[in-house]
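Trainee: Sequence unavailable; structure follows:
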């Protein structure tokens, strides 16, 4: 689909992948690893791992004071669950710097030996062009997703417009 849109309608467009969507996919991988580790854990460690899903997925700055020691204990039990610095790749300003950060992250993930992380690295490599394009075009999809949400609300409130031009005017009015 991306190829068709780019070549037919916008041949000069560069496809940029937003950090939010990549991290969302990574969170699914981490959740799968956490479940596998919980199944494989010894009985004494299961109590620490059980109920740790949101603790692992939280951003460090959002951790509560009492959650920090639990996270540290959880990570000391199993290094496979360690939080990663995937988001820092998008903080690079330069394409070469971003490429190096991505290479470093992928190398660490591959060295972990975790099959789910290896598959995730393959996905990242397949879409590397869109990730690296973020260095040239540091945009995020949050505004676009907000506008899409507005359009959906307008469509729901109207129970469908029979006149496309009127619908377009309503969307333009909402986005001013």
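Mentor: The structure has been received and is ready for your questions. None of these values were measured; they are calculated from a predicted model. Numbering: from 1, shown residues only.
Trainee: hey, let's count contacts and neighbours off CA atoms from now on
Mentor: Noted.
Trainee: Downstream of the helix or strand harbouring residue 56, the next helix or strand is which one?
Mentor: In this assignment (DSSP states H and E), residue 56 forms part of helix 53-57. Following helix 53-57 in sequence order, the next helix or strand is helix 67-77 (DSSP H and E).
Trainee: Would you indicate which residues of the very next helix or strand once past that next one are buried?
Mentor: Sequence order places helix 95-111 as the next helix or strand after helix 67-77, per DSSP H and E. For helix 95-111, burial by neighbour count (16 or more other C-alpha atoms under 10 Å) applies to 98, 99, 101, 102, 105, 106, 109, 110.
Trainee: Make CSV out of those and add distance to residue 146.
Mentor: Shown next, in CSV, are the buried residues of helix 95-111 (distance: C-alpha to C-alpha, whole Å):
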residue, distance to residue 146
98, 27
99, 29
101, 30
102, 28
105, 31
106, 31
109, 33
110, 36
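Trainee: between those, which is nearest residue 43?
Mentor: residue 109 (27.4 Å; C-alpha to C-alpha).
Trainee: Give me the distance between that closest one and residue 120.
Mentor: 9 Å (C-alpha to C-alpha, to the nearest Å).
Trainee: before we move on, what about residue 34?
Mentor: To residue 120, residue 34 is 15 Å away according to C-alpha to C-alpha.
Trainee: before we go on, here's another structure to hold up against the first:
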């Protein structure tokens, strides 16, 4: 195994679009090329993004601990980020029960009522830009499982901090794909 030499510095962009049955995740690079486009940029990121993979393990052993077997029982993948730009489309994607009414001089976002749940899942692509070492892409399908909290302060910007929990994106149960481009690919 060759020693890792890549140092990831900086933040990136987040892209979001509603998942459809037609999406094919077999070629994840094609998914990135098709959906990580300006029209799908979700919001401007502030304070970066974090990706977390948490396995739940089960171990069994005999009474003398001579034989042990450990298996993965469950996995949770989350993608969290800070969003500094906000509009009705952002809120509509973050809150399953949100409904948006666009009027001439205002947009009204109504939130609540379990019967209003859309049940949508979203394709999310976080793009870490690095011209020297190559871009890194994190791809998940999921929905926001975090709270919606606004903080309006005199001397600070309002930042939303959604946490998207991944669902299986294919028949294998893949919850996250990470694409680490080589330096020459980032420059192209």
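Mentor: Received it, and whenever you're ready, just let me know what you need. No experiment lies behind these values; they were computed from the predicted model shown.
Trainee: TM value for the aligned chains?
Mentor: For these two chains in superposition, a TM-score of 0.25 is obtained (TM-score structural alignment, normalised by the length of structure 1); 79 aligned residues with a C-alpha RMSD of 5.4 Å.
Trainee: thinking again about what came up before, nearest to residue 71 of structure 1 among the buried residues of helix 95-111 of structure 1?
Mentor: Of the buried residues of helix 95-111 of structure 1, the one sitting nearest to residue 71 of structure 1 (C-alpha to C-alpha) turns out to be residue 109, at 20.1 Å.
Trainee: immediately after the longest helix along structure 1, which helix or strand?
Mentor: Determined from DSSP state H, the single longest helix within structure 1 is helix 19-40. Note on helix 19-40 of structure 1: by DSSP H and E, the next helix or strand toward the C-terminus is helix 43-49.
Trainee: so what secondary structure elements neighbour that next one?
Mentor: helix 19-40, helix 67-77 (3 or more C-alpha pairs under 8 Å, 6 or more residues apart in numbering; DSSP states H and E).
Trainee: neighbours around residue 127 of structure 2, how many?
Mentor: With neighbours defined by other C-alpha atoms under 10 Å, the count for residue 127 of structure 2 comes to 20.
Trainee: what separates it from residue 83 of structure 2, distance-wise?
Mentor: 14 Å.
Trainee: And for residue 53 of structure 2?
Mentor: With distances taken as C-alpha to C-alpha, residue 53 of structure 2 is found 21 Å from residue 83 of structure 2.
Trainee: So which of the two has more stuff around it?
Mentor: In this view residue 53 of structure 2 and residue 83 are compared by other C-alpha under 10 Å, and residue 83 has more residues nearby, 21 against 12.
Trainee: From residue 43 of structure 2, how far off is the more buried one?
Mentor: Counting by C-alpha to C-alpha, the gap from residue 83 of structure 2 to residue 43 of structure 2 is 6 Å.
Trainee: Over to residue 53 of structure 2?
Mentor: From residue 53 of structure 2 to residue 43 of structure 2 the distance is 24 Å (C-alpha to C-alpha).
Trainee: Kindly report the same for residue 82 of structure 2.
Mentor: 9 Å.
Trainee: got the residue ranges for the helices in structure 2?
Mentor: 28-35, 88-94, 183-187.
Trainee: Pick the most deeply packed of the ones you listed.
Mentor: Mean neighbours per residue, mean count of other C-alpha atoms under 10 Å, is largest over the helices of structure 2 for helix 88-94, with a mean of 18.
Trainee: and that one, what does it pack onto?
Mentor: Looks like helix 88-94 of structure 2 contacts strand 99-102, strand 107-110, strand 136-144 (3+ C-alpha pairs under 8 Å, 6+ apart).
Trainee: Recalculate using a threshold of 7 Å.
Mentor: strand 99-102 (3 or more C-alpha pairs under 7 Å, 6 or more residues apart in numbering; DSSP states H and E).
Trainee: Quick check: buried residues in the strand it packs on?
Mentor: residue 99.
Trainee: quick one: contacts of that strand?
Mentor: Strand 99-102 of structure 2 is contacted from outside by 88, 92, 107, 108, 109, 110, 111, using C-alpha atoms under 7 Å, 6 or more residues apart in numbering.
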